[in-house]
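Q: sequence? don't have it. structure:
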């Protein structure tokens, strides 16, 4: 995607990473910071891997007037499959190094020969409104092995295996998010979501409270994440995007978007 994407977008604040995210920076520089105070800053060309279930701020800067990047979500199901493959190759030294390493929520790797083309081939093969998180990639599909090749650039780094182990765990927050984003045009209630999870509303509230998050916050994150993806893709005008994200009026959608991301759509 070429910069500027959304009216000169330079920063994206409070973006909830719902699935593990591969981020390829072709031109420019990028700083990523999460709510835990961890940050990373790199110049192009490079590849980032971001852990799911964290809230980040992306700060992008032009270099010689250019910034160019692409992103690709990696679904929970795929991360489970990759974990099984990589875990079978794990040795004692990897585990010892992992135990001594502070948890890391994002990594970067240099773009080795062929990695950029591999990333682009996957991206073009699975492009969809949900940016691939709901696309099934068969185990024997070219994209499956290509994606595993890109992920392999990170698993041998300090903390890489711990990253994979966290990636295959799923929280109640994530389960709620996945239900809501499956149909944002629907007006979801806590009772409906609790029913989908085969639990009572009180149990759902209790589990979310233990994870220090509210139902309304998850709902907002799902709507805003979908909104910024649709705008980046040029999937419609403001009114159409507002409707696709479950808002009745464009003006209210614009106000919520601006309050959330600190930018105007």
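A: Yep, it's here. Because the structure is a prediction, the values reported are computed rather than measured.
Q: from now on I want contacts and neighbour counts done on CA atoms only, so please keep to that.
A: Fine.
Q: pull the contacting residues for residue 163.
A: Going by C-alpha atoms under 8 Å, 6 or more residues apart in numbering, residue 163 touches 51, 103, 104, 105, 155.
Q: same deal with residue 87?
A: residue 161.
Q: any idea how far it is from residue 106?
A: Taking C-alpha to C-alpha, to the nearest Å as the measure, residue 87 falls 19 Å from residue 106.
Q: and the helices in the stretch 151-265 of the chain, which stretches?
A: 160-167, 172-181, 190-196, 201-210, 215-233, 238-244, 250-261 (DSSP state H, counting those that start in this stretch).
Q: would you indicate which residues of the last one are buried?
A: What it means is helix 250-261. The neighbour-count check on helix 250-261 (16 or more other C-alpha atoms under 10 Å) flags 250, 253, 254, 256, 257, 260, 261 as buried.
Q: what helices or strands is it leaning on?
A: Helix 250-261 is packed against strand 11-17, helix 238-244, with contacts defined by 3 or more C-alpha pairs under 8 Å, 6 or more residues apart in numbering; DSSP states H and E.
Q: ok and the first one relative to helix 215-233, angle-wise?
A: Note on geometry: by axes from the mean of the first three to the mean of the last three C-alpha atoms, to 10 degrees, strand 11-17 and helix 215-233 are set 120 degrees apart in direction.
Q: now render the helices and strands packed on helix 250-261 as CSV, adding mean neighbour count and distance to residue 115.
A: What follows is these, written out as CSV (neighbours: other C-alpha atoms under 10 Å; distance: least, C-alpha to C-alpha, whole Å):
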stretch, mean neighbour count, distance to residue 115
strand 11-17, 18, 23
helix 238-244, 19, 33
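Q: this is the other structure I want to compare:
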């Protein structure tokens, strides 16, 4: 999954927030998140709600569903995010490997990991330096140094190490998500088709996904709805075509699913072009 897609669609998700709970947004890459204006409440996979303000930087692990509520105390909301690849996290892990020797992996990751800028104000400067380097497509070594510095402040934050473990490697659910996202039409969204592409039986795939605390139907829906969001922003594409691209024959049913998942008013998108 494109790291740019994850960053852009996350911003789209943020821009449509109100003070009501929204449905899940699936993170295909880990993110560092900084609120620059406003305040939000956020949780992962039905975990505890955490309030984030401009005084926090938050680490969100990949492969999880997040929900965000925008605070009604502020008129506007703006966030900055830095997507982090698995390779970047592996590099960080190797640099601090001695700290992880006696740490066990958690079965699930649903804690919000964040650090207070008031205690470590230098992190904010490094965060914005990293965002500039990413915009300039600078040397990866420079970006890695910035990210490693920021992440080092999370090492003793509760839940960070299991979140790091969960984000370093490509899981089966990552592969399923990508195959459905990059496919087109209903046949690309079936359990049997995806299992065959992964060279395993349908029952084995279901069992593997269950071991990762998810299901094929859940990952399929997230992948199709995230793709629909991206397509809805591209060249004013009509919803009839988007529905077909993400595997829905019934356009009305697709519109209901899309509105429910992203809380987007269907009237803002054309049915026909």
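A: Yep, that arrived. Keep in mind that this is a model prediction, so the values were computed, not measured.
Q: report the TM-score for the pair.
A: After superposition, the two chains reach a TM-score (TM-score structural alignment, normalised by the length of the first structure) of 0.73; 245 aligned residues with a C-alpha RMSD of 3.7 Å.
Q: picking up where we left off before, just the buried residues of helix 250-261 of the first structure now: which is nearest residue 221 of the first structure?
A: Of all the buried residues of helix 250-261 of the first structure, residue 260 has the smallest distance to residue 221 of the first structure: 9.0 Å, by C-alpha to C-alpha.
Q: without its sequence neighbours, what residue ends up closest to whatever residue of the second structure lines up with the closest one?
A: Under the alignment (TM-score structural alignment), residue 260 of the first structure pairs with residue 261 in the second structure. Ranked by C-alpha to C-alpha, 6 or more residues apart in numbering and with sequence neighbours excluded, the top spatial neighbour of residue 261 of the second structure is residue 23, at 5.3 Å.
Q: in contact with the aligned residue in the first structure for the one you found, which residues?
A: Counting by TM-score structural alignment, residue 23 of the second structure lines up with residue 13 in the first structure. Going by C-alpha under 8 Å, 6+ apart, residue 13 of the first structure touches 56, 57, 58, 260, 261, 262.
Q: roughly how far apart are the fifth one and residue 163 of the first structure?
A: What that stands for is residue 261 of the first structure. Taking C-alpha to C-alpha as the measure, residue 261 of the first structure falls 27 Å from residue 163 of the first structure.
Q: that older thread, residue 217 of the first structure is nearest to which of the helices and strands packed on helix 250-261 of the first structure?
A: So among those, strand 11-17 is nearest, using C-alpha to C-alpha, at 10.3 Å.
Q: can you redo the contacts of residue 163 of the first structure as a markdown table with distance to residue 221 of the first structure?
A: Converted to a markdown table, the contacts of residue 163 of the first structure look like this (distance: C-alpha to C-alpha, whole Å):
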| residue | distance to residue 221 of the first structure |
| --- | --- |
| 51 | 16 |
| 103 | 24 |
| 104 | 23 |
| 105 | 19 |
| 155 | 28 |
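Q: put the buried members of the residues you listed into a ChimeraX selection.
A: ChimeraX command restricting those to the buried ones, with burial defined by 16+ other C-alpha under 10 Å:
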select :51,105,155
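Q: turn the contacts of residue 163 of the first structure into CSV, including secondary structure.
A: Formatted as CSV, the contacts of residue 163 of the first structure follow (DSSP: H, G, I helix; E, B strand; the rest coil):
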residue, secondary structure
51, coil
103, coil
104, coil
105, coil
155, helix
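Q: what's the end-to-end length of stretch 93-106 of the first structure?
A: Termini of stretch 93-106 of the first structure sit 22 Å apart (C-alpha to C-alpha).
Q: for it, buried residues please.
A: 94, 95, 98, 105, 106.
Q: and that stretch, how far out from the chain middle?
A: 22 Å (C-alpha atoms, centre = their mean, to the nearest Å).
Q: check stretch 180-197 of the second structure too.
A: On C-alpha atoms, centre = their mean, the centre of stretch 180-197 of the second structure falls 21 Å from that of its chain.
Q: and what of stretch 239-256 of the second structure?
A: Worked out by C-alpha atoms, centre = their mean, stretch 239-256 of the second structure lies 23 Å from the chain centre.
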